Structure formats: C-alpha cells, structure tokens
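Novice: Just the structure for this:
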Amino acid sequence: MKIAFYGSSLVSSYWNGAATYYRGLLSALAGHGHEIVFYEPDAFDRQANRDIPDPDYARVVVYEASPEGLARAAAQAGEADVVVKTSGVGYADDALIEAVMAAARPGAIRLFWDVDAPATLAEIADAPDHAIRRALPSIDAVMTYGGGDPVVSRYRALGARACHPIYNALDPATHHPVDPDPRFACDLAFLGNRMPDREARVWDFFLKPAAGLPDKRFLLGGSGWNQAEMPANVAAIGHVGTRDHNAFNVTPTAVLNINRESMASIGFSPPTRVFEAAGAGACLITDAWEGVELFLAPGEEVLVARDGADVAEIVATLTRARAEEIGARALARVRADHTYARRALEADAILRRLAAEKAAKGQAA
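Specialist: Predicted coordinates for the structure are as follows:
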C-alpha cells in the first residue's frame, strides 16, 4: 500500500523524540512491501540538525512551514492508500489533520497516530470542538505508541472507532553494543530534552540524587538544559545525536529513564529510550510506571526506582559487574521480544484488515 505519513521529522532527532520510533517502525513496515512517503515541515531548525540522510525505506518530502506549504503537502494525501497524521508535528497541527483527512480519497484508510497519547487526551478530553475530536468520526483507527488499555478505553469513549497501541521497540541495526566512549564516562547518565512536564521529575530523579552523591559523576544530555542550575558533579552536554546514542548508553555504569508526568501516571508507555538503552546492553534504571514488567523484568533486566532516594541508593551500591549482567539480560530480552520487526507485523496486520473491511464495504455499496 502507498502510505502518506505526516509527522514531525524522520531525518532529524533535534527536538524530536519520536524520530527513533518513526525510523524503526517505518523501515520495518517498508519490508512488508509498503511504499512510504514521509511529509515533514521545515520547522524548529530540524533540517539544519539532520542526523541521517534520506533513508531508502521512505521518500522524505520537506515542506515549507507556511499555510501554502501545508496545503501543497496535504493535497498529496489524495494519492495514498493510507493517510497518517501523527500528533506533535509541530506546525499547524489542527489545520494539518483537517487538510490531510479532507484530501484523502474516499477508499483510503485514515489513521491518527498519537505518539504522546496521555498529553493529547488531556488536551482534547474537555474540548469537543478540538480538531482531533472533530476528525475522529472520519478516522478508521487511532494508533498510539503506548498507553495500553487505559488509553484505548479513553479514546473509544471519545468516539474513536478503534485504538491500537503499537509500542516502541528496538531496531537492532541502529541500537546495539559498541565500544565505550570516554566522553560519556560517568556513574549515571540521563538523556532527554527539557520539557515543562518533565523538568520537576528530572530534578527529583536525577539532579537531587546527584547533589546527594558528590563523589559520583552524572551526565545530562538533551536540549534546553544549558540554562538550568546544576550540581557541580553534573555535566550538561546538550543535544546528543542518534549516531552517539549507543556510546552514550553503553559507557556509563547505568543510564536513567524518566517518564514525563503524564506518561508515568497512565503507564504502559515505555519511551524509545528504554529500548535504545537495552539494545546497547546498558544497565537501565527507570522510574516506576504501571506495566513495566510487560517489557523488562524488574530487578533482573531493569532496575526500578520509586523516587530519587531509590535512584541514589542504586547508584551508590551498583557495581560495574552487576550493571553489565543486567544490561546483558535486557539486551537478550529486547532482541527476542521487542523489535520493530515484531511491531511491524502487528501494524501490517491492522492495515490489511482495515483495507479488507474498506473493500468489503465498497463491494456491498
């Protein structure tokens, strides 16, 4: 099938945490014979901070972040068998979902792919005139990259015909063990952009434990932290491109995952960082969220911290030998159970079922 996919960016991870998800899933979907065109706006300096060339599994169309540019890109949805609008594109999202769904041909499959479902649901729950709410009746299915039954039930209650979580996963060709890099040597590292609903949790789970462990070294990667006050033993290194993710994950004794508040409260939403770290063989410490045991076994394949005090205790007592054992078990688990090849099987089956249902309705008409 021809898929028109409207997202934030496929070629740049700059202020774009969904890049890894898009790359892993779409490359695997292309392996099922789908022809993919990824439409992304020229916004947020992402094109100036590309970290991959145009891939061979999708054609990338960069459109001007203007009403005219959006209109031209949206009109091309009419050529596709499947039209996908994601959340968080970053330029005129409301206008974009209206334009691409209107441009889709009558027999096309229409999907809204939510890569931040807790935040989206909070935004639209009490806004019946929101563009997403208005689009739901014409959308064949909502796809999410997490959230489990809580997100599915909430979307169905808002009028979605169907909702299917397709979780983050590992692309072993991209994230894998590498040699350590002295630039990233430390006891604990965290990688994440500075976001309003993440900042307080970064203080609680990362900066506060660092302040209490002055003899340990901490590394903070991600955009937006350069103006924040840091304990003396924390080094903020700014944006870390995807080419350095493996070394960033494998070099420290452990790496930390901190979910944003909205994601942690709903659970069942492992971010891309979980699988990137495990895929590199890193020892991962994660904040606690419901459903973590569905992806990695606590205490064996991942260490779970309820709060900053737990993080401090883990870092103070964790040996390199134990960290390497946990990382090795995590690597084996995600390679066996949580790859994008597996996720693409799920997504492909959904697309083919929706196409068959559309065809049957067309014949009946």
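Novice: only C-alpha atoms for contact and neighbour calcs from this point on.
Specialist: OK.
Novice: Would you mind pulling up the elements that the biggest strand by length in the chain packs against?
Specialist: The longest strand of the chain (DSSP state E) is strand 35-42. Packing partners of strand 35-42 (3 or more Cα pairs under 8 Å, 6 or more residues apart in numbering; DSSP states H and E): strand 2-6, strand 59-64.
Novice: one more to put side by side:
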Amino acid sequence: MRMVIFGLTVTSSWGNGHATLWRGLIGALAPLGWAISFFEHDTPYYAGARDIDRLNGGNIVLYADWENIRHEAEAAIREADVVIVTSYCPDAVDATRIANDSCRGLKVFYDLDTPVTLASIERGDHPAYFEPKGLRDFDLVLSYTGGPAIDTLRSILGARHVLPLYGHVDPDRHRPAQPRSEFAADLSYLGTYAEDRQAAVETLLVAPAARLPNRRFVIGGAQYPQDFPWSSNIYFVRHLPPADHPAFFSSSRLTLNVTREAMARQGWCPSGRLFEAAACGTAIISDEWAGLDSFFTPGEHTSAHRAAELDRILNDAFASMSRGTMEEAV
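Specialist: Coordinates of the predicted model:
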C-alpha cells in the first residue's frame, strides 16, 4: 500500500511538533506494509536545524519550489492508495487540488493543529492550508484533538468523516536515559516559545526560580526572545534535537508541561512532550484541561499503537468505499 504525505516537516523538529510525530508514525507503519513518501518544502529555517536526512521506513522528497516538483507530486498522487495533506503544509492547497483531480484512493486531511485552526476560523482568519470551502472534499479528516473539536470540524468546516488520531511516543527512542550534567534540573521545561504560554511559564517556572535561588531550572526550546525574564539559576538550551530529549527529561527531578491557550481551551489535545516525559519516567507538572486524565494508561500511546490504529482506520475506510459508502470508522 502506497501513502503520500504532504506535510510541514519531517526532517527538522526545530520550533514544531510535527516532525517527531511523523518519524514515529512512519517508522511504525512500514512494518504493516506501507510504502511512504513525505513531501517537504525545503525552507531555510528548517534546513538550518535539520535533525535527520534519512527517514526510517519512508522516503523524503525535499523540494525548493512547488512548480519544480509538481509533476513528481502528480505521479506520486496517481499511484497512491492514500494521500494525506496536513495542517501548515506550505503547499497544502496545491496538493489537495491535484489529489481531487487524480487520486484513485483515499484523500485524507490530518489536522495536527486543530485548536489553532478553529481559533483562526473564530477570528475570521482563514487558514492557508485548505481552501475556503473547508474540508468537505476529503474522504476522511483526522484530528490531533478529540472531544468537542470533532463536531466543530464537521459543523464549521464541512468535514464528512472525522476521527481523532492523537499524539504518541516511540518508546525505543524515548525511555529513561543516563542523566547529563548540562540538563540537571530541579524543574525543567521543554517547549518552543509561545506568547500564549508565557504567563503560565512565568507563574510555574520563572517565579519559583526567583523564590528558590539555590535550585536549578532548565528551559529547552526555540524562538525565545531577548527580553525573556531570565535569572541566574535558569539555564537555557537553545535547540534540543529529539535524540537528546530522553537525557533532558531523565536529568530532571520534575518537568513542566504548559499547553497553548487554544489547545487548553479545546481540551483533548495532549502534546507530544507529555508522552515523551512519561515514557522517560519523569514526574510531570501540568496545567489542567479537559481530557487530561484520560491519556495516561500505561502502554497505550506508543507510535506502534497509533500506527495500528491508523492502519485500521484506513482499511475500514477502504472497505466502506468498496461498498459505495463512506461509513465512519469507529
């Protein structure tokens, strides 16, 4: 079975949560019989912080310009059993139009940023990664967020068949590791800077650091501004490649999870960092949101489990198509 993915990035985890998720999912889908190609627009900011140049279980197609890759994309779509277009893919609309014209299999949209998508719609800002008519042309829509967001994707964006496909962690890559002195922390936080997380980060990490000058605090991430309220006992790691995440978490007595405002408001949207830290055996402090207490049954959220879930969803959709209907897989 052939799958073609048009996504944001799989080669760089800098400033995004997509790459690590795709690596785990693709690596776990390959043994199930999937041949996968991932089309990624080669952008300078990801090229400068590339974590991998080879994809376990799949093929990377890096391109500098969509017009130069269009014919290759058209050929891949024609041969594919499944075409997946994702949120924040720079050429999502062009890929979707080609899929509408020539895809013989399933057309799938995977929104890995559903709360951001819905918040944009509420503000009257149409996301650039799908057409104004919404998601009605896709056979299946997958959402990184569950709960009420599923119904909203149907009612507002016209998605016909929607299912959640949550985050996950690869336990072969994220497990307890040897602590490292540069990551040693009484409290750590790993996350890209975001204005809508800043108040919580200041409350839950910066303020405690000021009250506890003899304790060590560590922040890892990207895009932190110069005016961030650093103190002498808050240490910073600018970009932490996924290979270093286990050592980072394993070097912390506690680690902090702070959810972006749109995600917390929607609920049912666990970040990959939650699963990574849990897989490394690190105690987590988290802000609260609807559904949080439903995601921590041991062993459930591995990449292999999520790949098996996606494989079942797609095969159920194929069966529905062969019957001439698209009954929602449950």
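Novice: TM-score them against each other, please.
Specialist: Put the two chains on top of each other and the TM-score (TM-score structural alignment, normalised by the length of the second structure) is 0.90; 320 aligned residues with a Cα RMSD of 2.1 Å.
Novice: Pull the distance from the longest strand of the first structure to the chain's centre.
Specialist: 17 Å (Cα atoms, centre = their mean, to the nearest Å).
Novice: Please list the residues outside the longest helix along the first structure that contact it.
Specialist: Ordering each helix of the first structure by length in residues (DSSP state H) puts helix 340-364 first. With contact meaning Cα atoms under 8 Å, 6 or more residues apart in numbering, helix 340-364 of the first structure is reached by 24-26, 28-29, 32, 107, 109, 140, 166-171.
Novice: Please apply the same query to stretch 243-255 of the second structure.
Specialist: So stretch 243-255 of the second structure is in contact with 173-181, 183-189, 276-277, 280-285, going by Cα under 8 Å, 6+ apart.
Novice: now these: which count as buried?
Specialist: 173-177, 183-185, 187-189, 276-277, 280-285 (16 or more other Cα atoms under 10 Å).
Novice: how about the residue of the second structure most remote from its centre, what does it touch?
Specialist: Residue farthest from the centre of the second structure, counting by Cα atoms, centre = their mean, is Asn214 at 35.7 Å. Asn214 of the second structure makes contact with Asn233, according to Cα under 8 Å, 6+ apart.
Novice: What does it correspond to in the first structure?
Specialist: Asn214 of the second structure maps onto Asp215 in the first structure, with residues paired by TM-score structural alignment.
Novice: secondary structure element for that match?
Specialist: Secondary structure assignment for Asp215 of the first structure, by DSSP states H and E: no helix or strand.
Novice: Kindly report the same for the one 10 residues further on.
Specialist: Assigning secondary structure by DSSP H and E places Trp225 of the first structure outside every helix and strand.
Novice: cool, the one 10 residues further on as well?
Specialist: Taking DSSP H and E as the criterion, Ala235 of the first structure maps to strand 234-238.
Novice: what does that strand correspond to over in the second structure?
Specialist: Going by TM-score structural alignment, strand 234-238 of the first structure sits over residues 234-238 in the second structure.
Novice: Equivalent analysis for stretch 23-32 of the first structure, please.
Specialist: So stretch 23-32 of the first structure sits over residues 23-32 in the second structure, by TM-score structural alignment.
Novice: still on that earlier bit, how much space separates the residue farthest from the centre of the second structure from Glu309 of the second structure?
Specialist: 47 Å (Cα to Cα, to the nearest Å).
Novice: can you pull out the strands in the stretch 201-350 of the first structure?
Specialist: Using DSSP state E, counting those that start in this stretch, the strands found in the stretch 201-350 of the first structure span residues 218-221, 234-238, 254-257, 284-287, 303-305.
Novice: between the ones you listed, which one is nearest to Arg156 of the first structure?
Specialist: strand 284-287 (28.4 Å; Cα to Cα).
Novice: post-alignment, that closest one versus the second structure, mean distance?
Specialist: Here the mean offset of strand 284-287 of the first structure against the second structure after fitting is 1.2 Å, by mean Cα distance after the TM-score superposition for the first structure.
Novice: Please determine how far Tyr22 of the first structure is located from Ala135 of the first structure.
Specialist: 23 Å.
Novice: Same check on Gly24 of the first structure?
Specialist: For Gly24 of the first structure relative to Ala135 of the first structure (Cα to Cα), the value is 27 Å.
Novice: what about the longest strand of the first structure, how far off from the second structure?
Specialist: Averaged out, strand 35-42 of the first structure is 0.7 Å away (mean Cα distance after the TM-score superposition for the first structure).
Novice: contacts for that strand?
Specialist: By Cα under 8 Å, 6+ apart, the list of residues contacting strand 35-42 of the first structure reads 1-10, 26, 30, 57-65, 70, 73, 89-91.
Novice: which of these count as buried?
Specialist: Judged by 16+ other Cα under 10 Å, buried ones among the contacts of strand 35-42 of the first structure: 2-10, 26, 30, 57-58, 60-65, 70, 73, 89-91.
Novice: Now stretch 41-53 of the first structure: buried residues?
Specialist: So stretch 41-53 of the first structure, judged by 16+ other Cα under 10 Å, has buried residues Pro41, Asp42, Ala43, Arg46, Gln47, Arg50, Asp51.
Novice: for these, which one is nearest Ala18 of the first structure?
Specialist: Taking the buried residues of stretch 41-53 of the first structure together and measuring to Ala18 of the first structure by Cα to Cα, the closest member is Arg46, at 12.8 Å.
Novice: Quick check: the closest one touching Ser13?
Specialist: Yes - judged on Cα atoms under 8 Å, Arg46 of the first structure makes contact with Ser13 at a distance of 7.4 Å.
Novice: which SSE is the nearest residue to Thr86 of the first structure once chain neighbours are set aside in?
Specialist: Distances taken as Cα to Cα, 6 or more residues apart in numbering place Trp113 nearest to Thr86 of the first structure, at 4.4 Å, with adjacent residues excluded. For Trp113 of the first structure, the host element (DSSP H and E) is strand 109-114.
Novice: Check which element follows that strand along the chain.
Specialist: helix 117-124.
Novice: Which positions in that next one come out as buried?
Specialist: For helix 117-124 of the first structure, by 16+ other Cα under 10 Å, it's Ala117, Pro118, Ala119, Leu121.
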